[in-house]
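Student: mind folding the following:
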Amino acid sequence: CCVPLQILAGKPAARKSPSDLLDASAVSATSRYIEEQQATQQLIMDEQDQQLEMVSGSIQVLKHMSGRVGEELDEQGIMLDAFAQEMDHTQSRMDGV
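Tutor: Presented below is the predicted three-dimensional model:
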């Protein structure tokens, strides 16, 4: 668009215009902001990863515990069935007396 006359004449530009300085400053500030946001997001993701690992560990413990509870319930169910059969047998013997 607009090329300074000094550059067209082969002379180096003596100074940058205030708008050029503002543009460079804005780009630099934007870059710093983006870098800071990316660093913050990485920290958040790292923390979430640690929390997910803790949740995963807790889920594994709960899985193991629920398996043990299920086994215990199965064993108690078998014992209750045996007890019910024994009660039926005892009841039939008492009915015969």
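Student: all contacts plus neighbour counts: C-alpha atoms, from now on.
Tutor: Noted.
Student: gap between the helix ranked longest in the chain and the chain center?
Tutor: The longest helix of the chain (DSSP state H) is helix 18-95. Computed by CA atoms, centre = their mean, to the nearest Å, the separation of helix 18-95 from the middle of its chain amounts to 10 Å.
Student: let's see this one next to it:
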Amino acid sequence: MRELLDKIETRQHLVRETIEQVRDQITALTGQLTAAERTLNRLETTRETILEPAAEDGTPPPEPLPAGYREILAHQTPTQAEIRRTLAEHPLRRVAFPDGSVRSHIVGL
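Tutor: Coordinates of the predicted model:
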């Protein structure tokens, strides 16, 4: 009988620890939710503030970026690593212009 009571006591202790951990997680998640809601509220206010003058002038609101636009830009814009690799593979040549300015150009591109 004593063994059974010890097992129950052990389980109670584990469940109390679990409850405390879950409460801590809820507190952390509540903080994250509050911060996310504040950010969303600020973004909505910013959007309204930007669109307000356009509506007053009769100007149509700006069009949102088309779907996939950011992905297209990401493929067209070289990364820092790609720029470094290009510069390493192709030397720079300084070119003097008649106006006295000097610019560097990548040789071979």
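Student: need the TM-score between these chains.
Tutor: Superposed pair, TM-score by TM-score structural alignment, normalised by the length of structure 1: 0.56. Supporting alignment: 59 aligned residues with a CA RMSD of 1.5 Å.
Student: what is the neighbour count of the equivalent of residue 58 of structure 1 over in structure 2?
Tutor: Here residue 58 of structure 1 is matched to residue 43 in structure 2, going by TM-score structural alignment. The tally of other residues near residue 43 of structure 2 (other CA atoms under 10 Å) stands at 12.
Student: now residue 43 of structure 2: how far from residue 50 of structure 2?
Tutor: Separation of residue 43 of structure 2 from residue 50 of structure 2 (CA to CA, to the nearest Å): 11 Å.
Student: before we move on, what about residue 4 of structure 2?
Tutor: 68 Å.
Student: got it, and residue 13 of structure 2?
Tutor: For residue 13 of structure 2 relative to residue 50 of structure 2 (CA to CA), the value is 56 Å.
Student: over to residue 2 of structure 2?
Tutor: Spatial separation of residue 2 of structure 2 from residue 50 of structure 2 under the definition CA to CA is 72 Å.
Student: these two: which has the busier surroundings?
Tutor: residue 50 (13 against 7).
Student: how near is that one to residue 36 of structure 2?
Tutor: Counting by CA to CA - residue 50 of structure 2 and residue 36 of structure 2 are separated by 21 Å.
Student: tally of neighbours for the alignment partner in structure 2 of residue 20 of structure 1?
Tutor: Superposed on structure 2 with TM-score structural alignment, residue 20 of structure 1 falls opposite residue 5. Residue 5 of structure 2: 10 surrounding residues under other CA under 10 Å.
Student: which residues are in contact with residue 5 of structure 2?
Tutor: Going by CA atoms under 8 Å, 6 or more residues apart in numbering, residue 5 of structure 2 touches no other residue.
Student: how close does it get to residue 80 of structure 2?
Tutor: On the measure of CA to CA, residue 5 of structure 2 and residue 80 of structure 2 end up 65 Å apart.
Student: what's the matching residue for residue 92 of structure 1 over in structure 2?
Tutor: That one, residue 92 of structure 1, aligns with nothing by TM-score structural alignment.
Student: next, count neighbours for residue 92 of structure 1.
Tutor: Neighbours around residue 92 of structure 1, by other CA under 10 Å: 11.
Student: so how far is residue 11 of structure 2 from the match of residue 20 of structure 1?
Tutor: 10 Å.
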